[in-house]
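Trainee: Sharing a sequence plus its predicted fold:
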Amino acid sequence: MDVAIKWLNENSDMLLHFSIQAVIALIILFVGLKVAKMCDSLTVKAFEKRKIDKAVGGFVANIVFAVVFAATVLMALSQVGVETTSFIAILGAAGLAIGLALQGSLSNFASGVLIIILRPFKAGDYIEAGGKAGSVQKIEIFSTELKTPDNKVIIMPNSAIMSGAIVNFSREKTRRIDLVIGVGYDADLRQAKQVLKSVLDKEERILKDPAYTVAVLELADSSVNFVVRPWVKTPDYWPTYFELVENIKIALDEANITIPFPQMDVHLHKD
């Protein structure tokens, strides 16, 4: 006990100095964290003010936060006497080792950068990528957040998105509805075609230009199949799709035109 007290007395100035430096370092960390969050928020607001895609703003804001916070940590370490030059060299070597161990995460980061540069989609677009589909909510450093029509949130690694085909359903202003309607072989094809056209003509959301297509597609096993292809504005796609399917069925029923189900004729021969 006496030895400890003696050591404390002999090194009180050093302990006091180190304690002050440690407190200052903690204050730097605390203030730096606040500044990093503030820079993150200001970056997002700056992008929103310039009406730049908010997904891009969120991605850049994440990078800004990471850079400011890393600088804060280096300042705090320098305050407590850690040689930052050597520390940076050590970090570089450690970073190489960690990079090899975290190739997947680096791939996600690189893919995130490519998404921002190539802009295959923006926030609010409905896309299909990596076997998943949903509306883009935000793009982060390592992942992209999608929201499905039934309000599920999907967090997808950026590498999974960029490693395959990306289908963007929202980029173009118009979309084509593709329907295949089958009628019985005993139906009058001219009448059936006229019924289908009358349904399309009554639907106000269908565009006049480009014009819709109604034509015989194939003579199938159990039915004569018509292809029905009207164009609509992209936001009207699903509401119009559902209405057309219902109205076509009603119109064909009223015209006594059957929509046959798959069937097979079996002939038995007696020897």
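Mentor: Received it, and whenever you're ready, just let me know what you need.

Trainee: When you work out contacts or count neighbours from here on, use the C-alpha atoms and nothing else.
Mentor: Will do.

Trainee: how about Y126, what does it touch?
Mentor: Listed by C-alpha atoms under 8 Å, 6 or more residues apart in numbering, the contact partners of Y126 are 133-136, 168-170.

Trainee: quick one: which of the residues you listed is nearest V180?
Mentor: Of all the contacts of Y126, V180 sits closest to F169, with 20.6 Å by C-alpha to C-alpha.

Trainee: what's the neighbour count on the closest one?
Mentor: When neighbours are counted by other C-alpha atoms under 10 Å, F169 registers 19.

Trainee: show me what contacts it?
Mentor: 125-128, 234 are the contacts of F169 under C-alpha under 8 Å, 6+ apart.

Trainee: Try it again at 6 Å.
Mentor: By C-alpha atoms under 6 Å, 6 or more residues apart in numbering, F169 lies in contact with 126-127.

Trainee: how far away is it from P149?
Mentor: Distance of F169 to P149, computed by C-alpha to C-alpha, to the nearest Å: 13 Å.

Trainee: Second structure follows, compare the two:
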Amino acid sequence: MDQQATDILVASQAALRQASALMVQYSFSIVGAILLLIVGWIAAMLLQRWSFEGLSRIRGFDETLARFFSGAVRYIVLILVLVMVLGQFGVQTASILAALGAAGLAVGLALQGTLQNIAAGIMLLVLRPFRVGEYIETSAVTGTVVEIGLFATELKTSDGLYRLAPNSTLWNVPITNYSRFPTRRHELSVTVPKGESLKETQDMLLDIARSDSRVLLDPAPTTFIDTVTNDSATLTLRYWARSENFFVTTRAVTKSLKLAFDERDAQISEQPAQ
């Protein structure tokens, strides 16, 4: 009985010594891990701020894109710090990195459509085929750009409706930007019957265009004979206007032409805007 008690006492003392050794060993690891977490957290925040400020100084670099890349830098640093902390406790970091890679691949496959929108959003923000406030048209959507995000682009249609377009639908498709260039050209055609003076009609067309202050004088309005038949000739008026005044100007000039030809045997046709 005494021998059994002695064995238990010896085993308890050995266990206590081993526990004390482990506590001493892991106490340093715990302190080191805490310090590493604190330093890593501060470093991640500083690197995020510095990268955002640096990218923001680049002329034309979009703020949304700068926030995305700076946030990515922060999370990459935090992941590396976490792996280093686990290494403090003897965990095999190689297996952790392999698991993270496999998890990232699985998430990428599951979010394939979302990642396509993110990639398209980055390309749209970098190449800038359109900006906020510009009126665009594609085979899928038409409207004024309200906001360009990493996942989708918000637009407002001409009749005041809200439209959300995934970025993947705006990338790799032809885009017509009606607001990118400061000026646009417009054409109106007039059919003049046989016997009418083409010279007088041309002068009238030019006077009507020049009388509207929104019609640009450089390049100057021009007229030319487009087609000729046995019974009539078609005259075309070509003029330029600023993009922001384009639709108002074309409607006003068309109305003026209609009023001027109300008492004449002439037909007015509007050509597609170019």
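Mentor: Thanks, I have it. These numbers were taken from a predicted model, which means no experiment stands behind them.

Trainee: cool, now which of the contacts of Y126 of structure 1 survive the switch to structure 2?
Mentor: Retained in structure 2 (both residues aligned by TM-score structural alignment, their matches' C-alpha atoms under 8 Å) from the contacts of Y126 of structure 1: 133-136, 168-170.

Trainee: So which of those residues belong to strands?
Mentor: Per DSSP state E, strands hold the following members of those: 133-136, 168.

Trainee: quick one: which of those is most hemmed in?
Mentor: S135 (24 neighbours).

Trainee: just the helices in structure 1 please.
Mentor: 2-10, 12-49, 54-79, 84-101, 103-118, 158-162, 189-202, 237-254 (DSSP state H).

Trainee: Buried ones in the longest one, by neighbour count?
Mentor: Across helix 12-49 of structure 1, burial judged by 16 or more other C-alpha atoms under 10 Å covers 21-22, 25-26, 28-29, 32-33, 35-37, 39-41, 43-45, 47.

Trainee: returning to that earlier point: from the ones in strands among the kept ones among the contacts of Y126 of structure 1, which single one is nearest I154 of structure 1?
Mentor: G134 (7.9 Å).

Trainee: nearest residue to the closest one other than its sequence neighbours?
Mentor: Leaving aside its chain neighbours, G134 of structure 1 sits nearest to T148 (4.3 Å; criterion: C-alpha to C-alpha, 6 or more residues apart in numbering).

Trainee: quick one: the counterpart of the one you found in structure 2 and V145 of structure 2, what's the gap?
Mentor: By TM-score structural alignment, T148 of structure 1 lines up with T157 in structure 2. The spacing between T157 of structure 2 and V145 of structure 2, counted by C-alpha to C-alpha, is 9 Å.

Trainee: Please apply the same query to M84 of structure 2.
Mentor: Using C-alpha to C-alpha, M84 of structure 2 is found at 45 Å from V145 of structure 2.

Trainee: just L217 of structure 2 next, same as before
Mentor: The value you get for L217 of structure 2 to V145 of structure 2, if C-alpha to C-alpha is used, is 30 Å.

Trainee: now do D7 of structure 2
Mentor: Distance, D7 of structure 2 to V145 of structure 2, by C-alpha to C-alpha: 82 Å.

Trainee: For T174 of structure 1, find the nearest of the helices of structure 1.
Mentor: Here helix 237-254 is closest among those (C-alpha to C-alpha), at 8.5 Å.

Trainee: Can you mark which positions in the closest one are buried?
Mentor: For helix 237-254 of structure 1, the neighbour count (16+ other C-alpha under 10 Å) marks 237, 240-241, 244, 247-249, 251-252 as buried.

Trainee: Quick check: the farthest pair among those?
Mentor: Across the buried residues of helix 237-254 of structure 1, no pair lies farther apart than Y237 and L252, at 22.3 Å, counting by C-alpha to C-alpha.

Trainee: what sits up against stretch 232-247 of structure 1?
Mentor: 173-175, 206-207.

Trainee: ChimeraX command to pick out the buried ones of the residues you listed?
Mentor: Per 16+ other C-alpha under 10 Å, the buried members of the contacts of stretch 232-247 of structure 1 correspond to this ChimeraX selection:
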select :174,175,206,207
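
Trainee: so which pair among the contacts of stretch 232-247 of structure 1 is furthest apart in space?
Mentor: Pairwise distances across the contacts of stretch 232-247 of structure 1 (C-alpha to C-alpha) peak at 13.2 Å, for the pair K173 and I206.

Trainee: what residues do these two have in common as contacts?
Mentor: The contact sets of K173 of structure 1 and I206 do not overlap (C-alpha under 6 Å, 6+ apart).
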